[in-house]
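[1] dropping the sequence and predicted coords here.
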Amino acid sequence: MRKAIQIAENLISQHKERKRFTNLTDELRPTSTEEAYLAQFEFQANCSRGALAGFKIGLTSVAQQKLCGIDSPIAGGIFLKEIYPSTHQIRLEDYHGLGIEFELALKISKDINPSETKFSSLNLLSYIDSIYPAFELIIDRNADYQILDALSLIADNAWSAGVILGNPIPNWESLQINELNSTLYWNSEPALRAQIKSANPLRSLEWVVNHLGKMGQKIPKDSLIMTGSVLQTRKPLKGDKITYKIENLSKVEVA
């Protein structure tokens, strides 16, 4: 546990000093995913960003996982005061290397407690209260994406920097979530389109519930789960107008 505390203290100091992200090395590099998550929990508890209000999932594609030397997605915490409504204005100077990702957010309707039985995406449907189009904000601290170490990324709270939520998708229970289409509008660029199934949100929820349960953590009622980006991370510039739309059902905007 002492090492996890040291890792967290080092990362918190790096954030305060706005240092570029580099992989943890030598005695500060976690030796396992378990140790990396212990360091993450220490980071969350001591980084002065307030209470947690949910969880994010990253590295959802096999290609991303191979690049980072891991065989599963990763999770991080979302802080309550970093959840914003649509049309939120981003102040780039508040971030050290900001990226935006394009996702569905799931709001949880009741506590999900650790269980000896694995949850499946089907039996988790009853735990979903509402579904939103959302931007995930990440702090990559200008990292070199070609040499990322997954354990260092986990310890650094999976780069979680906040969430911008659109309106809930109406009557989501009657929809085939994975079959929905999404569209990204970025200034006057040609629109980019992706199917939601490229992130498979329900499978992502299944993974994070079982992952946290294995570590003895429950997911409280009203938690927000960010389920992975359907498009490549983009870096915004001052004045960019960005809209992410789920068919004609809902959208989220930022300026």
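    Ah, there it is. Numbers count the residues shown, from 1 in each chain.
[2] going by C-alpha atoms from here, please, whenever you check contacts or count neighbours.
    OK.
[3] residue 202: neighbour count?
    Residue 202 is flanked by 20 other residues according to other CA atoms under 10 Å.
[4] how close does it sit to residue 100?
    Separation of residue 202 from residue 100 (CA to CA, to the nearest Å) stands at 21 Å.
[5] show me what contacts residue 135?
    Residues in contact with residue 135, defined by CA atoms under 8 Å, 6 or more residues apart in numbering, are 100, 101, 102, 103, 163, 164, 165, 244, 252.
[6] in strands, which of these appear?
    The members of these that map onto strands under DSSP state E are 100, 101, 102, 103, 163, 164, 165, 244, 252.
[7] in JSON lines, list those along with distance to residue 55 and neighbour count.
    Listed next are those as JSON lines, based on distance: CA to CA, whole Å; neighbours: other CA atoms under 10 Å:
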{"residue": "100", "distance to residue 55": "16", "neighbour count": "23"}
{"residue": "101", "distance to residue 55": "15", "neighbour count": "19"}
{"residue": "102", "distance to residue 55": "15", "neighbour count": "29"}
{"residue": "103", "distance to residue 55": "13", "neighbour count": "25"}
{"residue": "163", "distance to residue 55": "10", "neighbour count": "28"}
{"residue": "164", "distance to residue 55": "14", "neighbour count": "24"}
{"residue": "165", "distance to residue 55": "14", "neighbour count": "25"}
{"residue": "244", "distance to residue 55": "21", "neighbour count": "25"}
{"residue": "252", "distance to residue 55": "19", "neighbour count": "24"}
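[8] between those residues, which is closest to residue 38?
    Closest to residue 38 out of those is residue 163 (23.4 Å), distances taken as CA to CA.
[9] any idea which element residue 207 lies in?
    Here residue 207 is covered by helix 201-214, with elements defined by DSSP states H and E.
[10] residue 106 contacts residue 163, correct?
    No: the criterion here is CA atoms under 8 Å, and residue 106 misses it with residue 163 at 11.8 Å.
[11] how about the contacts made by residue 35?
    Residues counted as contacts of residue 35 (CA under 8 Å, 6+ apart) are residue 4.
[12] and the comparison structure, right after this:
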Amino acid sequence: MAEAGEQETVSLEESTDESEEEESEEEPKLKYERLSNGVTEILQKDAASCMTVHDKFLALGTHYGKVYLLDVQGNITQKFDISPVKINQISLDESGEHMGVCSEDGKVQVFGLYFGEEFHETFDCPIKIVAVHPHFVRSSCKQFVTGGKKLLLFERSWMSRWKSSVLHEGEGNIRSVKWRGHLIAWANNMGVKIFDITTKQRITNVPRDDISLRPDMYPCSLCWKDSVTLIIGWGTSVKVVWFVL
């Protein structure tokens, strides 16, 4: 009887282990829907190079220098001819009323979607990233940053003139930037830096874990979870950085 009991216990344990393995092997399933309508038409003639998502719409940049605004069904609501070459990045403020765009030929444009252009400049090198102030719609927050070989901050003065200042340079190309509240985070070849736009001071530096990985092949991904929490994904590592303000 004891032997039978042991056999039953073993068989139960084996069946439990097998069921747990089957459950663990199941991949999580996410509901998704492929964008169609205008997106299908765009991709027949062009290729997507970047995309930014807002609560109200999607902004799609292409290799032929176009920027399309789309609704959630993929219908085109607006089209902008920015450049003859690839759009590298699109940035939107929180209101969804202002957009920053940069392209491979060095063009940077920051403009209101409903009120006309704010800024237009062509630099002598490709501009890889752009980020507008989250509250750009306010007159006191007319600021944005661009990145190529250096990170530049542009601010509009009370006389409506734009002035620029260098926030960082000398550590390779600026490859990613995210702006949340008064904090700007950016990544270059050496690591991630965070700048406080209110105090105009850099507050911390997060070095790369694996400097052997090529930054152009394994770019850094930045995501603000909230106003004080930054998630950094780079190569095989993920870091969560909290700020005590």
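    Yep, that arrived. Here the structure is a predicted model, which means the values were calculated and not measured.
[13] overlay them and tell me the TM-score.
    Here the TM-score for the pair of chains, by TM-score structural alignment, normalised by the length of structure 2, is 0.24; 108 aligned residues with a CA RMSD of 6.4 Å.
[14] what's the end-to-end length of stretch 78-88 of structure 2?
    19 Å.
[15] burial measure for the nearest residue to residue 58 of structure 2 once chain neighbours are set aside, as a count.
    In space, and not counting its chain neighbours, residue 58 of structure 2 is closest to residue 70: 5.0 Å by CA to CA, 6 or more residues apart in numbering. When neighbours are defined as other CA under 10 Å, residue 70 of structure 2 has 22 of them.
[16] and for the one 10 residues further on?
    Each residue near residue 80 of structure 2 was counted by other CA under 10 Å, and the total is 12.
[17] any idea which element it lies in?
    Going by DSSP H and E, residue 80 of structure 2 is in strand 76-81.
[18] residue 3 of structure 2 too?
    Counting by DSSP H and E, the element that carries residue 3 of structure 2 is helix 2-25.
[19] please apply the same query to residue 43 of structure 1.
    Counting by DSSP H and E, the element that carries residue 43 of structure 1 is helix 33-46.
[20] before we move on, back to that, quick check: buried residues in the helix holding residue 207 of structure 1?
    Within helix 201-214 of structure 1, the residues that count as buried by 16 or more other CA atoms under 10 Å are 201-213.
[21] picking up where we left off before, isn't the residue nearest to residue 58 of structure 2 right up against residue 79?
    No: counting by CA under 8 Å, residue 70 of structure 2 does not reach residue 79; the two are 9.1 Å apart.
[22] for structure 2, what spans make up the helices?
    Remark: helices assigned in structure 2 by DSSP state H are 2-25, 38-45.
[23] need these in a markdown table (columns: distance to residue 152 of structure 2).
    Converted to a markdown table, these look like this (distance: least, CA to CA, whole Å):
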| stretch | distance to residue 152 of structure 2 |
| --- | --- |
| helix 2-25 | 48 |
| helix 38-45 | 32 |
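[24] wait, which of these is closest to residue 132 of structure 2?
    Minimum separation from residue 132 of structure 2 across these (CA to CA) falls at helix 38-45, 25.6 Å.
[25] between that closest one and strand 76-81, how big is the angle?
    Here helix 38-45 of structure 2 runs at an angle of 40 degrees relative to strand 76-81 (axes from the mean of the first three to the mean of the last three CA atoms, to 10 degrees).
[26] single out the most deeply packed of the helices of structure 2.
    helix 38-45 (a mean of 13; mean count of other CA atoms under 10 Å).
[27] tell me what that helix is packed against?
    Applying 3 or more CA pairs under 8 Å, 6 or more residues apart in numbering; DSSP states H and E, one finds that helix 38-45 of structure 2 contacts no other helix or strand.
[28] how far does stretch 68-80 of structure 2 stretch from start to finish?
    For stretch 68-80 of structure 2, the first-to-last residue distance is 6 Å (CA to CA).
[29] hang on, I meant stretch 41-51 of structure 2
    Termini of stretch 41-51 of structure 2 sit 16 Å apart (CA to CA).
[30] likewise for stretch 53-65 of structure 1?
    Stretch 53-65 of structure 1 has an end-to-end distance of 26 Å (CA to CA).
[31] now do stretch 145-165 of structure 2
    Length of stretch 145-165 of structure 2, first residue to last, CA to CA: 10 Å.
[32] ok, stretch 152-163 of structure 1 next?
    Stretch 152-163 of structure 1 has an end-to-end distance of 22 Å (criterion: CA to CA).
[33] mind listing what residue 68 of structure 2 touches?
    The contact partners of residue 68 of structure 2, by CA under 8 Å, 6+ apart, come to 59, 60, 61, 76, 77, 78, 79, 80.
[34] who wins for neighbours among those residues?
    Neighbour count (other CA under 10 Å) singles out residue 61 as the most crowded of the contacts of residue 68 of structure 2, with 27 neighbours.
[35] wait, doesn't that residue sit right on residue 53?
    No: judged on CA under 8 Å, residue 61 of structure 2 makes no contact with residue 53 at a distance of 11.6 Å.
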